[in-house]
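In: got a predicted structure here, sequence first:
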Amino acid sequence: MNQMEEFIKEHCRDYGTYPMVFDKNIGLDITIPNHPELKVAPPREYKAVIKITTFRGTCYEAVHYYGDIEASGPHLTIQEEDGSVMSISGYVCEEYQKMSKDKKALIDGRYRIEILRGVTQKEIDDDPDRWYGYDPGDSTNAFYSKSEIFAIAKKIIEYRFPGWEIELDDCC
């Protein structure tokens, strides 16, 4: 494992079984053999959005920001008899239900990754109640600044989603 992959593993919590790097063709080769009307379509645009949220100002003593990456991905479609194509989700068919979680995660329409960082000894010493039970280096999704989230997320996107457009959605 190279240094960048170690960085990724330390700073990401994937909400699916995802590869280390997302090629733009990923998932497009997945088929449901007994249902030729079901096809995997590429996303309309290849975009990875950095979403930053907080409870600051709405929750007593909240001082943290949180970050996720939501990236567009391929999705399942069905071609109707009149030739129109519609995106579908939910229950599709038994064959889809039996498909591995790994494959389903690739054609869910979006990928979600939570941004993490390691807790420091200084944080634990400065606020032992807040960090009770944590050891230095343990993962947390709580950041003190939006710029720290953005820097880490941008680095992750550039490695994991090569060629995707990067957008910032700063909800706070």
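Out: Everything's here; your move.

In: every contact and neighbour count from this point should use C-alpha atoms.
Out: Will do.

In: quick one: list the elements packing against the longest strand along the chain.
Out: If you go by DSSP state E, the chain has its longest strand at strand 65-79. Counting contacts by 3 or more CA pairs under 8 Å, 6 or more residues apart in numbering; DSSP states H and E, strand 65-79 is packed against strand 38-41, strand 47-54, strand 85-87, strand 108-115, helix 146-160.

In: ok, then the element right after the longest one?
Out: So that's helix 146-160. Using DSSP states H and E, the helix or strand that follows helix 146-160 towards the C-terminus is strand 165-170.

In: of all the helices and strands packed on strand 65-79, which one is nearest residue 13?
Out: Comparing these against residue 13 with CA to CA, the closest turns out to be strand 108-115 (5.0 Å).

In: ok, and what's touching that closest one?
Out: The contact list for strand 108-115 (CA atoms under 8 Å, 6 or more residues apart in numbering) reads 11-16, 43, 66-76, 105, 141, 149, 152-153.

In: and those residues, which are buried?
Out: Among those, the ones that count as buried by 16 or more other CA atoms under 10 Å are 11-14, 16, 43, 66-76, 105, 141, 149, 152-153.

In: and the helices and strands packed on strand 65-79 as TSV, adding distance to residue 125?
Out: Converted to TSV, the helices and strands packed on strand 65-79 look like this (distance: least, CA to CA, whole Å):
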stretch	distance to residue 125
strand 38-41	51
strand 47-54	23
strand 85-87	51
strand 108-115	23
helix 146-160	21
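
In: okay, now the one to match up with it:
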Amino acid sequence: MDLEQVIKQSQGERYVYPDIFPDNCGLDIVLPNDKLHAVRSWGYRKNNPKRRATLEVSTFRGISFNAIHYYGKINIQGVNMEVDGEPGHSRMVFDDNIPLAHYTYELELKRPLSKEEISEDPERWGDYYNEGDLTNCFNTIEEIIALAKEVFRLRFIGDWEFYVESPYSRYDGKLDINNQPTGYE
């Protein structure tokens, strides 16, 4: 999977985010009219020294037999907007034009539908979807984790750590992502 495809499959629901998330993204924001500047929202505790992205897996059990679907979103630690001249005092920023000034960022994961999947369940997909259309509904947690690893590997650079939170504890915890880029390629 390449960067362009990964970006299509991991978008913000409300905001447009950069294609690549360096570990210092958002820290350059200064709002002089509001007397605010961005500071780290992570690293104040010993157990959180690196910036963190967390895959949150949720599930839905439908009313039909075997109707189980999984959903994934990546929650990303944003920044705090600190008041100029008042260390430790911060304010929330609700400006939709500056999404990297927010406390958290969020990417919704989606996957493309296959022709076979549409033809196997025409009642669900038939009249509304075409092959390649994206859906946020996954069939397994493993699919979500595999996509999330690709998103993390290609879209996050620098000093990040990646965690998973799911309804099933066997998937929870820190994930080791192999071949994570350390800079722009």
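Out: Yep, that arrived. Note that the structure is predicted; figures quoted are calculated from it, not measured.

In: TM-score of the superposed pair?
Out: The TM-score (TM-score structural alignment, normalised by the length of structure 1) is 0.81; 156 aligned residues with a CA RMSD of 2.0 Å.

In: ok, back up a step: to residue 170 of structure 1, which of the helices and strands packed on strand 65-79 of structure 1 lies closest?
Out: When these are compared by CA to CA, strand 47-54 sits nearest residue 170 of structure 1, at 5.0 Å.

In: whereabouts in structure 2 does the closest one align?
Out: Mapped onto structure 2 using TM-score structural alignment, strand 47-54 of structure 1 covers residues 52-59.

In: tell me the buried residues in that stretch?
Out: For stretch 52-59 of structure 2, by 16+ other CA under 10 Å, it's 52-57, 59.

In: same check, this time on stretch 60-70 of structure 2
Out: Using 16+ other CA under 10 Å as the test for burial, stretch 60-70 of structure 2 gives 69-70.

In: straight-line length of it, end to end?
Out: Separation of the first and last residues of stretch 60-70 of structure 2 by CA to CA, to the nearest Å is 6 Å.

In: what sits up against it?
Out: Outside stretch 60-70 of structure 2, the residues that touch it by CA under 8 Å, 6+ apart are 57-59, 137-141, 144.

In: wait, isn't residue 120 of structure 1 in contact with residue 136?
Out: Yes: contact criterion CA atoms under 8 Å: residue 120 of structure 1 and residue 136 qualify, at 4.9 Å.

In: state the distance from whichever residue in structure 2 pairs up with residue 159 of structure 1 to residue 39 of structure 2.
Out: The alignment partner of residue 159 of structure 1 in structure 2, by TM-score structural alignment, is residue 154. Taking CA to CA as the measure, residue 154 of structure 2 falls 25 Å from residue 39 of structure 2.

In: do the same with residue 62 of structure 2
Out: The separation that residue 62 of structure 2 has from residue 39 of structure 2, given CA to CA, amounts to 43 Å.

In: show me the contacts for residue 36 of structure 1.
Out: By CA under 8 Å, 6+ apart, residue 36 of structure 1 has no neighbours at all.

In: repeat that for 10 Å
Out: By CA atoms under 10 Å, 6 or more residues apart in numbering, the contact set of residue 36 of structure 1 is 78-79.

In: element containing it?
Out: For residue 36 of structure 1, there is no host helix or strand (DSSP H and E).

In: excluding chain neighbours, what is closest to the residue nearest the centre of structure 2?
Out: With distances taken as CA atoms, centre = their mean, residue 74 lies nearest the centre of structure 2, 2.5 Å away. Excluding the flanking residues, the one nearest residue 74 of structure 2 by CA to CA, 6 or more residues apart in numbering is residue 55, at 4.4 Å.

In: go on, residue 130 of structure 1?
Out: Leaving out its chain neighbours, the residue that sits closest to residue 130 of structure 1 by CA to CA, 6+ apart is residue 124, at 7.7 Å.

In: now do the same for the one you found: helix, strand or coil?
Out: Following DSSP: H, G, I helix; E, B strand; the rest coil, we place residue 124 of structure 1 in the helix state.

In: and for the residue in structure 2 that it lines up against, the neighbour number?
Out: The alignment partner of residue 124 of structure 1 in structure 2, by TM-score structural alignment, is residue 118. As a burial measure, residue 118 of structure 2 scores 18 neighbours (other CA atoms under 10 Å).

In: do you know how far residue 118 of structure 2 is from residue 4 of structure 2?
Out: Here the criterion is CA to CA. By it, residue 118 of structure 2 lies 24 Å from residue 4 of structure 2.

In: cool, and residue 61 of structure 2?
Out: Using CA to CA, residue 61 of structure 2 is found at 32 Å from residue 4 of structure 2.
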